[in-house]
Every structure is written in structure tokens, then in C-alpha cells.
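> I would like to see how this sequence folds:
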Amino acid sequence: MTTYETASETDVTDLMAGKQITLDEMTVELAAIELRLRQLARAAEVPDTPVELADTIDSLRATARSVKETGERMGLLARVVAGDVPLARKFGGSDDPWGVAARTSDREDFGGPAIVPTQWQLLKLAQDAKRADARGEETTTYPEAMAGLGIGWESKAASARRRRERDAAVAVEVLTIPCATCQAGDGEQCRTKKGWAAEQPHVGRQREAEAAVDARLGYLGDMPVPVPDAR
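Now for the predicted structure:
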């Protein structure tokens, strides 16, 4: 199902001091949300109208607990990326490196090099570091392992969002281009030989629309070009 972002949803400037949000900022914001949910649950115990809100109160408190767990995880990750938490140099039970060291590796069993680790991989590496330290093995830190990486990097979520935005722009652009196959004009959908309207345009029209949008948005084929200031 297609989802559309509202203007309020995209206005995130108050969440961050710089151009991008830090994990530390996420941690504090989540703590504030968790507290607000608990306060709302408490206030809901005494509504101004006699309505029993027990189920809603329980739901609010359950959501607050989930947000708290996420916030605590972000707090630990904030310490990890700051270099305060030792990390294993390789994934437990294997010789597979990560970060800069994974650039030249071939981790076929794990779907490719973990150059940019996931949050779960980082938490696992923190756990593995404790065992490595007990064995007298060297550990590393996030800043050390990721030194030189990050320029032009974009998260999967951001890339997927930009892909949706691109596809939506193409759908609009298609209707501005006459179709050489069925002669559909400006604002008209393509039609079959029998004259039935179709939401899927003919290939030539679709290709022309994609080329125009990609040039405007800065895409190269199916992949976006490096994102300025991305990390």
C-alpha cells in the first residue's frame, strides 16, 4: 500500500541541533515520548466524562514500555558510536570483519560485507567484545573500525523513501508526455488497441518519463547518485 508523508511528518528540524539527528538526540527524544505516554495514561484515569478507558490506559503504558526499550537501545548505541564501548573486531564464530576491514572481504554466507553494520550487529559485537577481552584478544571501537567511511552513505529507509518519491514523480510526469504508441495526449492514460484506459503506460512513454525525472532528481538509472552531506 502506498503511504504519503504529511507536511508535519517531514518537519523534523526541531529534533536535531545539526543537519542530521544523532543517536544521543534520538535517545533523549524517545525518553520524552515515553514520559509523555505515561503521563497521558495517568491523566486518562480521571477523564471529565464517565467513560472507562482501562484498555486505552493499558495500551498507552504498553507502548511507553516499548518506547523505553527502544530508547535504552539507542542510548547504548550512542555510547557505541562515540567509542565508549569496546567492540569485537570480527563477528563471533567467524573470520568475517566489518567496517573498513570488510571492504575487501567476501561474506557470501552473510549476504555481503558488513561495511555499514546494523544496530543489531553492533550490539552483538559489543557482547562478543566482552568474551574477546576475557580471552585476551584485541578489540576495537566504532570510530576506529569505521574511520574513513560514511561520506555519501544513505540509510535503507531514506533510500526507500526517495525511491517512492521518484516513482510518484514519474507517475505524474508520464501524463505530461504524449505516447507515441497509442497517441495518448497530455493528461490522458495510455490505452489498449481496443481503447481501454490502462494505468500502466507503454514502455516508451514510461522510459521517457523516468529519464526526465531522474535527470531532475539526480538519479542514475535505478540508483541515486551520492547524496550531498549524507553519512
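> can we go C-alpha only for contacts and neighbour counts from here?
Fine.
> helices of this protein, start to end?
With helices called from DSSP state H, the chain shows them at 7-10, 23-43, 54-82, 119-134, 142-145, 156-174, 203-217.
> now the ones you listed in CSV, with distance to Asp109 and mean neighbour count?
Formatted as CSV, the helices of the chain follow (distance: least, Cα to Cα, whole Å; neighbours: other Cα atoms under 10 Å):
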stretch, distance to Asp109, mean neighbour count
helix 7-10, 38, 8
helix 23-43, 30, 17
helix 54-82, 26, 17
helix 119-134, 15, 17
helix 142-145, 21, 18
helix 156-174, 21, 15
helix 203-217, 34, 16
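> now that we have the ones you listed, can you turn them into a markdown table and tack on distance to Arg191?
Output for these, formatted as a markdown table (distance: least, Cα to Cα, whole Å):
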| stretch | distance to Arg191 |
| --- | --- |
| helix 7-10 | 35 |
| helix 23-43 | 49 |
| helix 54-82 | 49 |
| helix 119-134 | 48 |
| helix 142-145 | 56 |
| helix 156-174 | 13 |
| helix 203-217 | 12 |
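> for comparison, sequence B:
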Amino acid sequence: MKDTHESAAEENTTDLMAGKRITLDEMAVELAGIELRLRQLARAAEVPATPVELADDIENLRRTATTVREMSKRMGFLARIVEGDVPLAAVFSGTNAPWGAAARGTDRTDYGGPAIVPTEWQLIRLAQDGKRATAAGRETTTYPAAMDGVGIGWESKTAQARRRRERDAAVAVEVLRSTCERCSAGEGEHCRTKNGRVSEQPHTGRLREAEATVDARLGYLGDNPVAVPDV
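Predicted coordinates for the structure are as follows:
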């Protein structure tokens, strides 16, 4: 289970955004600030208060700062894309496969399904293709136009995975709050095998009961959230 103190700290993100969700522009600015802080820390580490050679850590800090700077620039470019400032190709080059709202109902097995919600790298590629399309006089689109109506209730794969881990952790706690009808394990006790050995794998009935309780509390339907607030 995750450390609760660390989890609480990670969840405190209100100072990073003006609204309910962080914008790409806010991410770009925050990352630029982190890059500067890392470089300042590397510079300060050149002359620590006690004689300890920190050359390796200084180099690592500067390498990390370079990576963060690249991310900041990418977020800044993506911010321009989502604002509609950058022309984008209407389809993926080489496949003529649509994306965004136009990809609804399409079947692109070779690409794992339609790219209704494009990745950052797909957007950058679409921007590159859009630049060439503009020069050739071909049709282009913009992110707002292509994504019109897409995103209501959307949740990233990373957020889904995190919510799944949180759900599984809650189920593990809930299991020990109930008794097991199969092996008579009481509250706070793990289930036991037929030969009396302790097992961290609960019997199916006890697990099912815990899952139902947690899912009702968290708003889940099986493995999936019933609804993601549109904020």
C-alpha cells in the first residue's frame, strides 16, 4: 500500500492551477520554474557548507534540468496546438485515418483502435504534417475543431491506473474488516487454507463482498468508475 503521507502530498495540486484542472500552458510555466530551480540547486551544490564532492549529483541535476526544459518547451507547443494556433493535418499521414471526433465509429485494428483522443506525440506529428499540408495548399484543421464534443468525462490512462490501484488498496483493507464465511477468519485476520495455513489471498466470497462495499463507496462499476465528473 502507498505511504499515506506521500499520497496526501501528491494530491495537493491546487497551487499548480488556476482552475479545476491544469492547463498545458500552466504545465509549461511550472516546468520552466522547476528547471531553473534544479540549475540553481546544482550551482549551489558546487560549494557545499562541508567538504563533500558532489560532482555526480551536480551533473545529474543538470541532466534532469535539461530533460525538464525539453518537456516545458513541448508543453508550450502543445498549449498552442490546443488553443488552435497551429494548423493540423486532418488525417494521419500514410493511412488517411481520421482522429478526434471524426474517428468515432471507425475501426483501425492496426493502430489499436481509433485515435479519438490523440497522444502528445501524435499531435506533434499532426502539426508537422499540417505545416506541410499548408505549404502544399491541402486541407488542415485545428485542435478545437477536430476535438469538438470530445473529452466530456474523459480520464487519462494514467489517472485510470492510479484510481485502479487506489481501489485495489481499499479492497485489501476492507477484506480484513469482514469475516469469512468459508474459513471463519475474523476481523483483522487473513483467510486460511483447508490445512490452516494463513493466506493473503482471501476466499472469493469475502473478496467479492469487500469489492462490492468499496465500489459502492468509490462510485465504481466493476473495474471502471461509474462516472468521471465533467470539470
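> Pro97 of structure 1: which of the helices of structure 1 is closest?
Of all those, it is helix 142-145 that lies closest to Pro97 of structure 1, at 9.5 Å by Cα to Cα.
> helices or strands next to that closest one in the packing?
helix 54-82 (3 or more Cα pairs under 8 Å, 6 or more residues apart in numbering; DSSP states H and E).
> which residues of structure 2 does the helix it packs on align to?
Following TM-score structural alignment, the partner segment of helix 54-82 of structure 1 in structure 2 covers residues 55-83.
> distance from the chain centre to that stretch, please.
In terms of Cα atoms, centre = their mean, to the nearest Å, the centre of stretch 55-83 of structure 2 is found 18 Å from the chain centre.
> same check, this time on stretch 69-85 of structure 2
Taking mean C-alpha positions (Cα atoms, centre = their mean), stretch 69-85 of structure 2 and its chain are 17 Å apart.
> for the helices of structure 1, which one sits closest to Gln189 of structure 1?
Using Cα to Cα, those put helix 156-174 closest to Gln189 of structure 1, at 8.6 Å.
> what's the closest one in contact with?
Here helix 156-174 of structure 1 makes contact (Cα atoms under 8 Å, 6 or more residues apart in numbering) with 201, 205-206, 208-210, 212-214, 217.
> the inter-axis angle of that helix versus helix 203-217?
For helix 156-174 of structure 1 against helix 203-217, the angle by axes from the mean of the first three to the mean of the last three Cα atoms, to 10 degrees is 120 degrees.
> now helix 156-174 of structure 1: which residue numbers in structure 2?
With TM-score structural alignment as the criterion, helix 156-174 of structure 1 aligns to 157-175.
> dump the contacts of helix 156-174 of structure 1 into a markdown table; add distance to Pro47 of structure 1 as well.
Listed next are the contacts of helix 156-174 of structure 1 as a markdown table, based on distance: Cα to Cα, whole Å:
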| residue | distance to Pro47 of structure 1 |
| --- | --- |
| Pro201 | 54 |
| Arg205 | 58 |
| Gln206 | 55 |
| Glu208 | 58 |
| Ala209 | 54 |
| Glu210 | 54 |
| Ala212 | 55 |
| Val213 | 52 |
| Asp214 | 53 |
| Leu217 | 50 |
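> spatially central residue in structure 2, please.
Centroid-nearest residue in structure 2: Thr158, 2.9 Å away (criterion: Cα atoms, centre = their mean).
> separation between that one and Gly100 of structure 2?
Distance, Thr158 of structure 2 to Gly100 of structure 2, by Cα to Cα, to the nearest Å: 20 Å.
> one more: Ala146 of structure 2?
With Cα to Cα as the criterion, Ala146 of structure 2 and Gly100 of structure 2 are 5 Å apart.
> and if you look at Gly151 of structure 2?
From Gly151 of structure 2 across to Gly100 of structure 2, the span is 10 Å (Cα to Cα).
> these two: who's more crowded?
Gly100 (22 against 13; other Cα atoms under 10 Å).
> just checking, that one touches Val117?
Yes - if you go by Cα atoms under 8 Å, Gly100 of structure 2 and Val117 touch, sitting 5.8 Å apart.
> can you list residues touching both of the two?
Counting by Cα under 8 Å, 6+ apart, the common neighbours of Gly100 of structure 2 and Val117 are Val150.
> residue contacts, the residue sitting furthest away from the middle of structure 1?
Distance from the C-alpha centroid of structure 1 peaks at Lys194, with 43.7 Å (Cα atoms, centre = their mean). With Cα under 8 Å, 6+ apart as the criterion, no residue contacts Lys194 of structure 1.
> again, but for Leu123 of structure 1
Counted by Cα under 8 Å, 6+ apart, Leu123 of structure 1 has contacts Leu77.
> against Ile21 of structure 1, how distant is it?
Counting by Cα to Cα - Leu123 of structure 1 and Ile21 of structure 1 are separated by 20 Å.
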